[in-house]
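In: Can you look at this prediction? I've put the sequence above it.
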Amino acid sequence: MLFTNIKIVFKTENQLLELEYKELFDVKPALSAEIKEGVKKASDFTKLLLTFNDKSSLIIDVEKGLPYNGIYQMLHYIVTINKNENKMY
């Protein structure tokens, strides 16, 4: 996963995806996927559910622990900025 100043680039299932931050509508833990895999503690979470402006969604896997928390916090901040910018127009 690579973060730039305008987008996230990552590989999933042999496909390279580039997602612009302005298209990100929501981010939250992918609880159903975590439960399905038997994860019981939040500190062991590795999956985030990204929802985009067109209502499509994607689950990404990240390293558990502090990396998960940091990426979740950063993406949540971007979502908050996007929602505030949309209110201005």
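Out: Nice, thanks for sending it over.
In: C-alpha only now, for contacts and for neighbours.
Out: Fine.
In: What's the local residue count around L48?
Out: For L48, the count of nearby residues is 22 (other Cα atoms under 10 Å).
In: Which element, helix or strand, includes it?
Out: In this structure, L48 sits in strand 47-52 according to DSSP states H and E.
In: quick one: contacts for the nearest residue to E20 once chain neighbours are set aside?
Out: Closest residue to E20 apart from its sequence neighbours, by Cα to Cα, 6 or more residues apart in numbering: K7 at 4.1 Å. Listed by Cα atoms under 8 Å, 6 or more residues apart in numbering, the contact set of K7 reads E18, L19, E20, Y21.
In: any idea which of the residues you listed is the one closest to M88?
Out: Proximity of the contacts of K7 to M88 (Cα to Cα) peaks at Y21, which lies at 17.4 Å.
In: Y68 - how many residues pack around it?
Out: 20.
In: what sits against it?
Out: So Y68 contacts F45, T46, V62 (Cα under 8 Å, 6+ apart).
In: if we go to 7 Å?
Out: The contact partners of Y68, taken as Cα atoms under 7 Å, 6 or more residues apart in numbering, are T46, V62.
In: try this one next to it:
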Amino acid sequence: MTKDKSLVYLSIFKRKGGEGIKTKIINIDNENQFKILFSHLSDQEKPLIILFENISNWTLLTNKKILINKQDKFSDIKINEIIEVRPALEEELKDGISNKNDFTRLKIKLKNQDYIIIDLEKGKPFEGLYQVLHFIKNDNISDNADL
């Protein structure tokens, strides 16, 4: 069983990026606002950071998963499955976005070789979550190297 690294993830998010208008660290002051979304969590999961646009569109990072609800289509990614994280350059350029400060999408590769694109809030929230997921990816790779 891997150690819970919630505090490390939050520290990286704060240091390398930060909250935005729609992206918040879950804490005592705001957790009731998002409690309905936590029904998707297992007993061992802690909600950490949320991008909340509305009840049909949100992304939640927990200590174990990334949960995504996009236009009421729900999916999740186990963070221990992440082996690559990078900006979704092709998608950004296709939409005419070339300034990295305006990027909002990350492309995540999983152990099963599937790619998933997640939408984030541009600016500090994007940078912070990118760095957290990059840390998770490196952690997963080093864990697999020990096998």
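Out: That came in fine, so what should we check first? Keep in mind it's a predicted model, so treat the numbers as computed, not measured.
In: so which helix or strand takes in E121 of structure 2?
Out: Short version, using DSSP H and E: E121 of structure 2 is in no helix or strand.
In: Does it touch F103 like I think?
Out: No. E121 of structure 2 lies out of contact with F103 (Cα atoms under 7 Å); the separation is 8.4 Å.
In: Name the surrounding residues that touch stretch 30-46 of structure 1.
Out: Applying Cα under 7 Å, 6+ apart, the set of residues contacting stretch 30-46 of structure 1 from outside is K47, L48, L49, I59, D61, V62, E63, K64, G65, Y68.
In: Where in structure 2 does it fall?
Out: The alignment of stretch 30-46 of structure 1 onto structure 2 (TM-score structural alignment) spans residues 88-104.
In: who touches the following helix or strand past the strand holding L48 of structure 1?
Out: Counting by DSSP H and E, the next helix or strand C-terminal to strand 47-52 of structure 1 is strand 57-61. Contacts to strand 57-61 of structure 1, defined as Cα under 7 Å, 6+ apart, come from residues A30, T46, K47, L48, L49, L50, T51.
In: Which members of these are the farthest-apart pair?
Out: T46 and T51 (16.6 Å).
In: residues near P125 of structure 2, how many?
Out: With other Cα under 10 Å as criterion, P125 of structure 2 counts 26.
In: and it, what pairs with it in structure 1?
Out: Counting by TM-score structural alignment, P125 of structure 2 corresponds to P67 in structure 1.
In: what helix or strand does that match sit in?
Out: helix 66-88.
In: now swap in K11 of structure 1 and tell me
Out: According to DSSP H and E, K11 of structure 1 maps onto strand 7-12.
In: Tell me which residue is most central in structure 2.
Out: L61 (4.8 Å; Cα atoms, centre = their mean).
In: That residue maps to what in structure 1?
Out: Per TM-score structural alignment, L61 of structure 2 is aligned with F3.
In: Please name the residues that touch its match.
Out: F3 of structure 1 neighbours (Cα under 7 Å, 6+ apart): V9.
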